[in-house]
Every structure is written in C-alpha cells, then in structure tokens.
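> Have a look at this prediction, sequence included:
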Amino acid sequence: MDDRTHTSTRLFGETPPEFKAAGRDLRIDICRGIALWWIFLDHVPNNIGSWLTPRNYGFCDAAEIFMFLSGVTCALAYGRAREREGWSSMIGRSLRRGWDIYAAFLLLTLACVVLVYLAGSDDLADLSNTRILLQHPGATLAHAVILQYRPVNTDVLPVFVIFHVLFAPLLWLLLRAPNVTLGASLLLYALVHVFGWSVPAWPNGVWFFNPLAWQLLIVLGAWCVIEGGKFRPWMMSRPALVLAVLYLVFGLVLAQSWSIKPLVPQTLKDLVFPLDKSNLSPIRLLHFVALAIVVLRFIPQNWGALSTPTLSCARWCGENSLSIYCLGVLLALASHLTLLDLSEGLAMQIVVSFAGVLMMIVGARLLNAISLKRERKSGWTQSIEKVPPVR
C-alpha cells in the first residue's frame, strides 16, 4: 500500500497487487497500536491523558481510526488467504476469527463483572453497566451470548464479530464490483441517518456502535486496499491536502470553542454539537477522511521514524489488537477504580495513564515473544520430521 506509487488500472477480476505484495505496511499496525492507547486513555473518565488523543482536537476520535484500519487489515489478510488457499480456506479463517472475537467478548464481560465485584464499588458497578449482571446473572448472560448486552467499553467487539463473519461475501462483492459495493454501503449509511435505523440492545436502548452505520468505515478500509489505488493520486494532490487541512482547522476551532467562548458563535456550535457517535455523524466521518489524507501525505511507507522504539511499541500493540483492546478495557476499569478510591488529582491521572499504556506495551511484547517461541518450536519440529530415519 505505497501511497506514492502510481497504480495502473486493474482489469475486471484481476487480483489486486496488494494481495500479492510480501510483508506488511508498518503504518497499519503502528496506527492501530496508537489508536489502542488513545482508546484506553479516553475510556478513563476525567483523565488528563485524554488530552493526548484526537477527541479534544476535532470531531472524530480513535474509534474511527480503529474501524477503518480493521477494514484494511481484513482485506489484506483474507484477500491474501484467498489468493493462496482459495475461498473455502479464507471463509474458514474469517469464521474462526469471528469466533475468537466472540469468545474474547464473553470472557471480557465475565472479567469486567469479576473485577467490579472484587472492587465492591457501587459507583463502578453503575458506571460500567455491570450492576444488572450482578443482580440478574442468568438473564444478563443469556443476552450477552446473543450480543444484546455489553458492559461499558466492550461495544466494539460485537460489531467486529458481525463484520468478520460477513467479510467473505463483502470481499467477493468488492473484488467484482468495488465501486458499486462502496456505493451500496454509502446508501445504507444514508438511510440510517434518514430513517433512524438501529439495532436494539438489552435491557434498553440500542447498540452504541450502530453496525448499520459503522459498516461504512469497514467497507471503506477494504475498498481502499482493492480499488483505492486509482484514487490515490487525487488524495495525494495539493487541492485535497488544502481542503483536508482547512477542515481539520475548522474542527480544531470548534472543538476548542467550549473552553474559549468567543471563538465561534453559539448558533454554529448548536448546529454541529452534540456529535452523533452511535450513528457515525457525517461530520465525524469527514474529519476522519481529512485526517487520513494528511497522514498519508506526510508519513510515507518508507519513513525512517517508523522503526523508532516508541513506534515499535505501538506496532507490537497493533499486531495483537484483540488481546490488547481487551486488556485496555480492564485497565480502564482498574484506573477508574483507582481514581475513585485513592485520588482524582492530576498526579494520579498521569500515573494511571502512563502505567496503563506501559502495561499494554509489556503485554503486547510478551504475546509476541510467546508467538515467536511457538513458531520456532513448530519449525524445529517440522525440520526433525523431515530427517530420514536411520537404517
């Protein structure tokens, strides 16, 4: 996915060059890792660390980044699996990954309620939406199994379950009619905003991340892998960059207008805010697109800083996104409990923010080490099996 390389027109049915490319764009895992750090910092209420995240400087936040990059990684991983092993193997991979996320969601739900129970905090039980699980465990777990109940901050996992299970037909459509598929996704997104379509949750309300709306970012990410090369020269052009920067500045001014009153008239703020995150407000979507254009323009694939220690730490987290996301949810709960029980002062906010990110990095490093050890053991076993027997 080299954003500075001209891509020739792809014939109908031809395999996208990204599926044949060896290796992986480091920017993908680095951006996912940074997004995971930002999500953790945003999940800790009243946390000074959240001022390091994009939430306070525009309309979108780390959720849009994480969703879009999930579409990119799914297209690359499943597209290459389909190229090497065929459709049946690719479908099996997507279903297994969907099952992994589903199991992780259920285990995370149980871990959240255990943590809240051990903490013995009524406030945390209410804020984490786990009180109902403590009071009615049978009914609540039954609804969790069918993805209708979710503790706070776990909402994104059921969405990913659905998208991984359905990614095979999406990839089939994108490979045959990419622009039509993206158009259908845009149409569904528009209908959600026109008619207010949503997915019900239990015991009341709807899914916080409405999959009927957020599917657009997944589809857009996959479309960029398969067809985006044709539009990349326009995205890298000066007019696109100017428009993106102007929109980012506009978002920054409006976001800061809450603390600097004279910046923007109240009528304009009332028109824009509050932003609808559940249905992916168009203003949030445009802000993410503008941010993506700027990042692609100024951070090329061969940028030397991608190998620095800090960004390497982010890459480790991005490579283990599911495990680190779940760890981040638990760390956010623990951090919130720490702030409630010990101190909500600035120093403690800095400590829990730094400690949480550090624990995510350590966890990712350990997971990579375990994975590497398994690969070496597997390779050693295979080499032994290939040795002919002594006669």
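Happy to help now that I have it.
> For the rest of this, base every contact and every neighbour count on C-alpha atoms.
Fine.
> How far does the helix or strand where H164 lies sit from its chain's centre?
For H164, the host element (DSSP states H and E) is helix 156-165. How far helix 156-165 lies from its chain's middle: 11 Å, per CA atoms, centre = their mean, to the nearest Å.
> What is the burial count for the nearest residue to A125 once chain neighbours are set aside?
Leaving aside its chain neighbours, A125 sits nearest to R131 (4.9 Å; criterion: CA to CA, 6 or more residues apart in numbering). R131 has 19 neighbours, counted by other CA atoms under 10 Å.
> Equivalent analysis for Y117, please.
16.
> Could you do the one 4 residues further on as well?
Summarising burial for S121: neighbours were counted as other CA under 10 Å, giving 15.
> what does I324 give?
Residues near I324, counting by other CA under 10 Å, number 24.
> How about P54?
There are 16 residues near P54, going by other CA under 10 Å.
> Could you pull up the contacting residues of it?
By CA atoms under 8 Å, 6 or more residues apart in numbering, the contact list for P54 reads 60-62.
> Please convert the residues you listed to JSON lines, extending it with distance to V72.
Conversion of the contacts of P54 to JSON lines gives the following (distance: CA to CA, whole Å):
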{"residue": "C60", "distance to V72": "18"}
{"residue": "D61", "distance to V72": "18"}
{"residue": "A62", "distance to V72": "15"}
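> out of the residues you listed, which is most surrounded?
Going by other CA under 10 Å, C60 tops the contacts of P54 with 24 neighbours.
> okay, pairing it with this:
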Amino acid sequence: MPTRAAAAPAAKPGRDHRVDALRGAALLMMFADHIPQNILNRLTIRNLGFADAAEIFVLLAGFASMLAYGGAFRREGWSVGLRRLGRRVVRLYVFQMLMMITTLLMILFWRQHHTVPVDFLEPELAHGFDSLWRVFSMQALPGNLNILPLYMVLLLAFPLIYTALRLSAPLALAVSAALWALINLDPAINLPNWLDPDGWYFDPFAWQFLFTLGAWSASATRSTGGDMPRRAWAVAACWLYLAFSAVQSFPWEQWGLPKLSPLPIDPPLKTPLSPLRLIDVLSIFYLVQSSALMRRFAAVPAGQVLAVFGRHSLEVFSLGTVLDLVGRLAMTTYGTGLLMQIAVNVVGIGTLYLVATALDRRKQRKKQQKAATA
C-alpha cells in the first residue's frame, strides 16, 4: 500500500486528472472482481449497479484514444498517428500473450503440488500447449483474458471512428448506436471464440458504441478541458438512475439481508452491452466529468493515488491479472480467512502501486531528459 517513501507524484497544475483517477479506480475494482473469494468485490460497482469496471475501462479507452491518436492525426498527420496506434496495438498483443503464457505456466506448476479446480482454465487449455496456437491467433479467448483483445479491435477501428466523427458526429453516433441496437436484438452476431460457442464475451460490434461515445466526448469537450456542461436536471436524473441500479443490483443475500430489489428482472447481459449497463456507466461518467469537485479531488494526493494507477493502465491491468491468479490459487488452496484476505489485498494492491509509481517516475525522468537536451 502507499507509503511515505512511495508517495504519488504531484499533479501537474491545470491538467484534468479525472479520467486517470476514474480509470485507476476501475483497475482496482477489476483486481478485486477477478478474485471471486475476495470480500472487497462486494463493495465494487459490480455489486452496486448494473455496470462494472469493464464498462468504465472501455469508455475511457475511447476518450483517451481520441486525445492521443486523434490529437496525433490532427497535429502531426495520419502517418505519425497510424504508426503510434500500430505500436500500441502490437504492445497490447505482446502483453496479452505474456499474460496467457504466464497463466498457463502458473496453473500447470501449481497443479503439480495442489489440486486446482478446472474452472481456473478452460478444459481445452488445461492439459498443455497443444491448442496454444489458437490463443496466439486470437481464435481462443480464455476468461479474464478477454478485454485486451476487445481493446485491440477497437483501436484498429479507431481511424474509421475518428474519420466518421470528424465528418459528421451525429451521423457517426447514429450508425454506431444502430449497430449496438442490432446486437442487442440479435446477440448471435459476434466474433468466433473456440472456447465459447457464444463468441467473444465482449462483443466488439456492441462495445464499439461505448468506445465511440468515449471518443466523441473527448472531442466534444476538448475546448473545455474535459468539462461537460453541468445541468441540475441531468445530475438529478443520473443520481436517481444510479440509486435504482444500486438497489436493484445489491447482493442482499450475501449480506444476510432481505432482498429489496424493486423489479423482478434478470441481471442485464454484459456480452451485448445491454441498455441498463450502458446508461449506468454513462451516468457515472457524466457525474465525474461535469463535477468541479471531482476535478479538484483528482489533483490532490488522495486522487493522485488513483490517478497513478490510471496513467499506466496496461501495465497495472496486466500485472493485476497475474496477481489475481495468485490470489485465487492461494485462497482456493489455503482458505479465505481474514489473514489471507489481508495478505492478498495488501500485497496485491501494494505491488500494483509500487510498480505504477516506479513507471511514473521513469516517465517523468525521460521527459526531463528530453527537455534538457531540447
């Protein structure tokens, strides 16, 4: 966990850190959510609303992509922007493959000494590397390793999304929304996944709408520094919806309480990004990006603790995924008592923070060196 010796780097004056802080919060929630036995995941938005951290991650990916690659297209031309985007896709692929190989090796090693339930790895992959070529060719997406492939596909589509938004934002959003609506009407439209007959867990044809909305919001708020117009009626509507979402989704039984969910509905589907989930994450995003208070919070030390995770999302997510597996294996083998809960969370989150701050300092040193030689 954060210590005096490893304090979060100070925020830069004038910069909007809300996106970084929100993305950092999403990454920490992912860490908790991917360990089913972790009591912390009872307090993440997965159990306090229809959406979860994945929706936040994808929405902010669209926002950040418009700032990074859309900005490069505008300022430095398409060739520079495409090269940067291509390097990012390659980097995502390398991290995806490293996580997959690490997962396989860790589980195979652990099975030599302990019993490992088959649900830790799909049965088709549990007995060796015969089918690993399917993973390398993106034909097989194991559970908990399926969001980076979505991100890769969306980044590859970003030049088209960027062009469409530049030509006509209303038309681009309408087409994107129509494709999302089509998938909700016919969820069978999906990319194939050898490990799942239903296809990709995150259907790219549906989730592109959330990514596009993020890209559009970055473009629409560029002149206001990321601030969305704050309207009292919109704020009230968002809070009312999130309150309904929280009461409807709360795990009443896990807390030994009578179920108080007002409507007898099933949890909204994640694969096609059902409307209830979409409205949930958009409400959260609007409340954050229209709030001056949240802007100030993201710039103070407490907010920077979250923002430092968000500034290095790929590394934090990838390492967090590996630490999640360690935590799951440890809790399955040795129990889920209080000491184990503390050890898994303190060591896991503390390690992520130390790595994120080290990456932050290295990045700052490179900037300083570049400025000194300029």
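Received, thanks. Please read these numbers as outputs of a predicted model, since none were measured by experiment.
> Drop the TM-score for these two in here.
The TM-score (TM-score structural alignment, normalised by the length of structure 2) is 0.87; 355 aligned residues with a CA RMSD of 2.5 Å.
> Rebuild the contacts of P54 of structure 1 as a markdown table, extending it with secondary structure.
Below are the contacts of P54 of structure 1 laid out as a markdown table (DSSP: H, G, I helix; E, B strand; the rest coil):
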| residue | secondary structure |
| --- | --- |
| C60 | coil |
| D61 | coil |
| A62 | helix |
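> who's in contact with the closest residue to T140 of structure 1 other than its chain neighbours?
The spatial neighbour of T140 of structure 1 that comes closest, neighbours along the chain excluded (CA to CA, 6+ apart), is L133 at 5.4 Å. L133 of structure 1 makes contact with 113, 140-141 under the criterion CA under 8 Å, 6+ apart.
> The same query, at a cut-off of 10 Å, please.
109-110, 113, 125, 139-141, 144, 149-151 (CA atoms under 10 Å, 6 or more residues apart in numbering).
> Residue in structure 2 paired with it?
Matched to structure 2 by TM-score structural alignment, L133 of structure 1 sits across from L125.
> same check, this time on H193 of structure 1
H193 of structure 1 maps onto N184 in structure 2, by TM-score structural alignment.
> pretty sure its match contacts L269?
Yes. Under the criterion of CA atoms under 10 Å, N184 of structure 2 makes contact with L269 at 9.1 Å.
> With neighbour numbers in mind, choose between the two.
N184 (19 against 15).
> hmm, back to that, I'd say the residue nearest to A125 of structure 1 and Y117 touch.
Yes. R131 of structure 1 lies in contact with Y117 (CA under 10 Å); the separation is 9.1 Å.
> Mind listing the shared neighbours of the two?
124-125.
> before we move on, back to that, spell out which residues are contacts of both of N184 and L269 of structure 2.
Common contacts of N184 of structure 2 and L269, defined by CA under 10 Å, 6+ apart, comprise P275.
> Against D33 of structure 2, how distant is A169 of structure 2?
For A169 of structure 2, the distance to D33 of structure 2 equals 35 Å [CA to CA, to the nearest Å].
> and these two? which has more neighbours close in?
In this view A169 of structure 2 and D33 are compared by other CA under 10 Å, and D33 has more residues nearby, 23 against 17.
> what lines up against that one once you look at structure 1?
Match for D33 of structure 2 (TM-score structural alignment): D42.
> with structure 2 superposed, average distance for the helix or strand in which that match is found?
According to DSSP H and E, D42 of structure 1 maps onto helix 26-43. Helix 26-43 of structure 1, aligned to structure 2 and superposed, deviates on average by 0.7 Å (mean CA distance after the TM-score superposition for structure 1).
> contacting residues for the equivalent of R134 of structure 2 over in structure 1?
By TM-score structural alignment, R134 of structure 2 lines up with H143 in structure 1. Going by CA under 10 Å, 6+ apart, H143 of structure 1 touches 137, 149-150, 201-203.
> Farthest pair within those?
In the contacts of H143 of structure 1, two members sit farther apart than any others by CA to CA. They are P137 and A201, at 16.5 Å.
> With neighbour numbers in mind, choose between those two.
A201 (17 against 14).
> Distance of the nearest residue to that one once chain neighbours are set aside relative to W99 of structure 1?
Using CA to CA, 6+ apart and skipping the chain neighbours, the partner closest in space to A201 of structure 1 is Q148 (4.6 Å). Counting by CA to CA, the separation of Q148 of structure 1 from W99 of structure 1 is 17 Å.
> With P262 of structure 1 instead?
51 Å.
> Tell me how many other residues crowd the residue nearest to the match of D33 of structure 2 when sequence neighbours are not counted.
Excluding the flanking residues, the one nearest D42 of structure 1 by CA to CA, 6+ apart is S50, at 5.1 Å. If you count neighbours by other CA under 10 Å, S50 of structure 1 ends up with 21.
> Is S50 of structure 1 in contact with A35, as I believe?
No. Under the contact definition of CA under 10 Å, S50 of structure 1 does not touch A35, with a separation of 12.0 Å.
> okay, and the common contacts of those two?
Jointly contacting S50 of structure 1 and A35 under the rule CA under 10 Å, 6+ apart are L41.
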